[in-house]
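Trainee: I'd like to go over a predicted model; first the sequence, then the structure.
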Amino acid sequence: MTPADWIDTAAVPPRALPDTVVAALAYLSEALGHAVYAHWTLARIKRRYGSLAEAKAAQPVVLKLLLAHDGAVEYWERGRLRTVSANQAPSPQTVLARLLHTHRRRFRSGASYGKEAAVPAAAQATGPAAPSSWLATHGPAELAWLARAGRFAQPHAAANTLGAADDAQALALFLRERAGRSPHTLRAYGAELRRLMRWCGARQLGPLSDLKRQQLLAYRHALQHGEGHTTGARPPRSEATRTRALAVVASCYRYWYDTGYLHANPAAGLSAGSRARAGFAPTRLLPPALLAACDAWLDAPEPDVANTLTAQRRRAIWALYRYAGVRLAELAWSAETGLPRLEAEAPGRWTLYVCGKGRKPRAIPLPTPCVAVLRAYRCARGLPTEPPVHEALPVIHGHKGEALQSAGLYREVKAIFAAVADGLQAREPAQALLLRAASPHWLRHAYARTLVVDHQVPLPAAQALLGRASVQTTAAYARTDLSQLRTFVEQTFAGPLQYED
């Protein structure tokens, strides 16, 4: 296939790549926001920079290779810009093929894109692979039960901005928007929706858009009183789990109502989400001493791996979770949103932009220690030390692909915890056990506690940095530490009380 046989589906409207390999590589460089292939000779580098002195300052590695070889090639591979002599470099066709494979969700062959375009819009409403695969786990009877519209649905009304014709399509769109970024969230949402479907099936109710408020209240009563074994759905054991189960159901109906698929919301007030947030108390917290031990371990790696790209990447991952308080999935690259993304408003003043829950973008200023680590990591990747404006590039690269996703990010942080725990095992076994149980989300709790408890950051500001929906959840971190409350009490009643006659 020629480059022109490939379609850039992210362009509006979608467009074919240029005819030649060189032009296609230039197009990819502009579309992806970074260099992908450049063949340098002494004559070309002189024309580009005017003098060898300027070329040495701008391209020291390239000029060093040109002094010993006839040509040098810069090419993009596995998340970094590599520079080798021309006789060792892959061909432009090979680089182009690798890039198209890496970004296969964006760049599609003309044949496959034509087949997708031929699928009716209603069939495409099942969304990306994750929500579609969840629907595919249901049998024919369950799918037939879902592929209907009940009394509250308005599938053909002008107010139905969702464009769904039945519950199956509406449910897939809900899962794609609210749970599509995280397989863990998708699994949890799917389990709760399946629990409701089984409860309805045992009572010959449904579809979901046909349930009345009294029926949903009966479902809530069944959850609260442990009624569910007869339906094959195990009832939630704890109050928090029951609250989350109802919250998923309420969120689905609210989404359908807000987008116009339903003309009424029978699940309004079904979930006591505010009371659950008020009772939230973070327990998965790492003591500051253990965080400092992890920082020290990363600052003093083994000599043979101190400057490798792998070590720099691990430091960058740790710094972002440690100093930005992001959720695990928020650091995973999404080509659809172009997030997460780094921007430098001024030298040393960097901001991390992420896509949070509900697809809400969030800006997080990064402190100086984090910026220093990210600079070193970008240099190891062959990138500019300061991120250019509108850089469309994964923040964390993957060795086998373009970006490291949630599973890889999780393994990297767990590896840090395990390595530090090995060093503490002999003298502090209890602390080592705590580290082995920790996960990246514990660093988010530590970030929140540092803001709220250690530095008394105003709750609205901490809430904005954490991307939380409720300020009550953010305030819960203050309840985990009595020392601050004790200080307030001591300062309030430090002197003798004065009574007037």
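Mentor: Ah, there it is. Model, not experiment: these values are computed from the prediction. Numbers count the residues shown, from 1 in each chain.

Trainee: only C-alpha atoms for contact and neighbour calcs from this point on.
Mentor: Fine.

Trainee: Could you pull up the residues touching residue 373?
Mentor: Contacts for residue 373 (C-alpha atoms under 8 Å, 6 or more residues apart in numbering) come out as 312, 315, 316, 319.

Trainee: go on, residue 266?
Mentor: 211, 212, 213, 216, 253.

Trainee: secondary structure class for it?
Mentor: Following DSSP: H, G, I helix; E, B strand; the rest coil, we place residue 266 in the coil state.

Trainee: For the nearest residue to residue 239 once chain neighbours are set aside, grab the count of nearby residues.
Mentor: Nearest non-adjacent residue to residue 239, counting by C-alpha to C-alpha, 6 or more residues apart in numbering: residue 224, 8.0 Å away. The number of residues packed near residue 224 is 16, by other C-alpha atoms under 10 Å.

Trainee: shouldn't residue 224 be in contact with residue 242?
Mentor: Yes: using C-alpha atoms under 8 Å, residue 224 makes contact with residue 242 at a distance of 7.0 Å.

Trainee: ok so, going back, show me which of the contacts of residue 266 are buried.
Mentor: Buried members of these, counted by 16 or more other C-alpha atoms under 10 Å: 211, 212, 216, 253.

Trainee: rewinding a little: now go through the contacts of residue 373 and say which are in strands.
Mentor: If you go by DSSP state E, those have nothing in strands.

Trainee: Just the ones in helices from these, please.
Mentor: Using DSSP state H, 312, 315, 316, 319 are the members of the contacts of residue 373 that sit in helices.

Trainee: which among those gets closest to residue 453?
Mentor: residue 319 (20.5 Å; C-alpha to C-alpha).

Trainee: can you tell me the helix or strand for the nearest residue in space to that closest one that is not next to it in sequence?
Mentor: Take residue 319 and drop its neighbours on the chain: the residue closest to it by C-alpha to C-alpha, 6+ apart is residue 370, 5.4 Å away. In this assignment (DSSP states H and E), residue 370 forms part of helix 368-380.

Trainee: Just the buried positions in stretch 362-377, please.
Mentor: 362-367, 370-371, 373-377.

Trainee: from the chain's centre, how far out does it sit?
Mentor: Here the centre of stretch 362-377 is set off from its chain's centre by 17 Å, with C-alpha atoms, centre = their mean, to the nearest Å.

Trainee: Count the neighbours of residue 108 for me.
Mentor: Neighbour count for residue 108, taken as other C-alpha under 10 Å: 19.

Trainee: what about the particular helix or strand that has residue 38 in it, distance to the chain center?
Mentor: Element membership for residue 38, per DSSP H and E: strand 37-40. Its chain's C-alpha centre and that of strand 37-40 lie 33 Å apart, by C-alpha atoms, centre = their mean.

Trainee: contact partners of it?
Mentor: 25-26, 62, 66, 71-76, 86, 92, 95.

Trainee: Alongside the first one, take a look at this:
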Amino acid sequence: MARPARIAAGAAAGSGAGGIVGRAAAPDLLQAVEDWQAWLRSEKRASPHTLAAYTGDFDAFLAFLAGHLGGAPSLADLAALRAADFRAWLARRAGQGLAKSSTARALSTVRGFFRWSARRGLMENPILATVRTPKLDRPVPKALTAADARDAVETVGELADEPWIALRDTAVLLLLYGAGLRISEALGLSAGEAPGPGQQALTVLGKGRKQRRVPLLAAIPEAVAAYRAACPWPLPAEAPLFRAKRGGALSPREVQRRVQLLRDRLGLPESATPHALRHSFATHLLGAGGDLRAIQELLGHASLSTTQRYTAVDGRRLLEVYEAAHPRARD
């Protein structure tokens, strides 16, 4: 298929909200972009911030094409782009050191314009559907040190203005760090599901309504029992176990605020969150030589690959375990 002739005219000026003077596009494409922006504002009700982000992404794409194709691109030029052209754009962004997340967003923006144009019969390019989105790097979980995690659990009660709330917060953080529960799992417990004195395991309803059995440190049912005894609100079996100050269900946001106060009190890093306590549970088990598949079961991960991210956190300890246990390591 022959490529359309390049438009040698200089880039026309963009107009409308979010337009950039000197946008590198032929008149027909300029008009289409302005109509797309108007649709985003009126039909999609995009916020000014979102519209500015989309516009910046698409203008950068057009600027690349102007240099890549040798002139201001038209709608026909966009329809004739090949996979190699899109890959060249992605390679340019990578060469500029732009984050993969930023490039993934820019590619999503370009796809959005192409879909909009196809629905209106302006132009269509099925090749874009074959271009793969850059694979984003999954963040490595950030765990607290064992000392910081212990201090968080032991200190959180000092932030409360009522004794029963101090006992509640201690019990919640113990479930996150001592049993590896998600915050939604801990706060989703009913009073009837609460572990009692001497109980050694707890059945948890996790993501996808999948149940798992987690062992309990002796301190956890003891802390829950102390909280229940002090709680001023009735705790019937079917009602939420953990209550807010006025008797309603305790919200994740309140637990997050408590941990934020702990960061200030103990000088913990910004990465110290309720979820970081769950990460710490897994990382510290792994560091002590815990089996990865066992930790997967304890955390309720559907895939071992999710749990394997913890190997990047404590790789040094894994090497020590390997050197101590593997027969060939002692040769």
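Mentor: Looks like it came in fine. On a predicted model such as this, the values are computed, not experimentally measured, just so you know.

Trainee: about what we covered before: which part of structure 2 matches the strand holding residue 38 of structure 1?
Mentor: Per TM-score structural alignment, strand 37-40 of structure 1 has no counterpart in structure 2.

Trainee: C-terminal to that strand, what's the next element?
Mentor: That would be, after strand 37-40 of structure 1 and using DSSP H and E, helix 42-49.

Trainee: measure residue 410 of structure 1 to residue 485 of structure 1 for me?
Mentor: Counting by C-alpha to C-alpha, to the nearest Å, the separation of residue 410 of structure 1 from residue 485 of structure 1 is 35 Å.

Trainee: again, but for residue 61 of structure 1
Mentor: From residue 61 of structure 1 to residue 485 of structure 1 the distance is 57 Å (C-alpha to C-alpha).

Trainee: before we move on, the earlier item: going by distance to residue 339 of structure 1, which of the contacts of strand 37-40 of structure 1 wins?
Mentor: Among those, and counting by C-alpha to C-alpha, the member closest to residue 339 of structure 1 is residue 76, at 20.0 Å.

Trainee: On the three-state scheme, the closest residue to residue 477 of structure 1 other than its chain neighbours is what?
Mentor: Spatial nearest neighbour of residue 477 of structure 1, chain neighbours left out: residue 449 (5.7 Å); criterion: C-alpha to C-alpha, 6+ apart. Of the three states, residue 449 of structure 1 takes helix according to three-state DSSP.

Trainee: What is the equivalent residue in structure 2 for residue 449 of structure 1?
Mentor: Under the alignment (TM-score structural alignment), residue 449 of structure 1 maps onto residue 283.

Trainee: Next, the contact list for that match, please.
Mentor: Residue 283 of structure 2 sits next to 143, 310, 313, 314 when contact means C-alpha under 8 Å, 6+ apart.

Trainee: that older thread, format the buried ones among the contacts of residue 266 of structure 1 as JSON lines; extra columns: secondary structure and distance to residue 431 of structure 1.
Mentor: Output for these, formatted as JSON lines (DSSP: H, G, I helix; E, B strand; the rest coil; distance: C-alpha to C-alpha, whole Å):
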{"residue": "211", "secondary structure": "coil", "distance to residue 431 of structure 1": "50"}
{"residue": "212", "secondary structure": "coil", "distance to residue 431 of structure 1": "52"}
{"residue": "216", "secondary structure": "helix", "distance to residue 431 of structure 1": "46"}
{"residue": "253", "secondary structure": "helix", "distance to residue 431 of structure 1": "44"}
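
Trainee: between those, which is closest to residue 382 of structure 1?
Mentor: Nearest member of those to residue 382 of structure 1, counting by C-alpha to C-alpha, is residue 253, at 48.1 Å.

Trainee: quick one: contacts for that closest one?
Mentor: Contacts of residue 253 of structure 1 (C-alpha under 8 Å, 6+ apart): 265, 266, 267.

Trainee: What of residue 99 of structure 1?
Mentor: residue 77.

Trainee: mind redoing it with 10 Å?
Mentor: Counting by C-alpha atoms under 10 Å, 6 or more residues apart in numbering, residue 99 of structure 1 touches 25, 28, 36, 76, 77, 78, 93, 107, 401, 402.

Trainee: what do you get for residue 431 of structure 1?
Mentor: 286, 287, 289, 290, 420, 421, 424, 425.

Trainee: what's the helix or strand for residue 30 of structure 2?
Mentor: Here residue 30 of structure 2 is assigned to helix 27-42, by DSSP H and E.

Trainee: on contacts alone, who are the packing partners of that helix?
Mentor: For helix 27-42 of structure 2, the packing partners by 3 or more C-alpha pairs under 10 Å, 6 or more residues apart in numbering; DSSP states H and E come out as helix 48-69, helix 75-79, helix 100-119.

Trainee: Ok, which of these comes nearest residue 154 of structure 2?
Mentor: Nearest to residue 154 of structure 2, of all the helices and strands packed on helix 27-42 of structure 2, is helix 100-119, at 38.0 Å by C-alpha to C-alpha.

Trainee: Mind jotting down where the strands sit in the stretch 201-331 of structure 2?
Mentor: 201-205, 211-215 (DSSP state E, counting those that start in this stretch).

Trainee: Format the ones you listed as a markdown table; extra columns: distance to residue 43 of structure 2.
Mentor: Output for these, formatted as a markdown table (distance: least, C-alpha to C-alpha, whole Å):
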| stretch | distance to residue 43 of structure 2 |
| --- | --- |
| strand 201-205 | 40 |
| strand 211-215 | 42 |
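
Trainee: and of those strands, who's closest to residue 192 of structure 2?
Mentor: strand 201-205 (11.7 Å).

Trainee: List the buried residues in that closest one.
Mentor: 201, 202, 204, 205.

Trainee: Touching, the third one and residue 175? I think so.
Mentor: Going back to what we said before, that points to residue 204 of structure 2. No: using C-alpha atoms under 10 Å as the test, residue 204 of structure 2 is too far from residue 175 to be in contact (11.1 Å).

Trainee: residues shared between the contacts of those two?
Mentor: 181, 182, 185, 186.

Trainee: I figured the third one was touching residue 194, is that so?
Mentor: No: contact criterion C-alpha under 10 Å: residue 185 of structure 2 and residue 194 do not qualify, at 11.7 Å.
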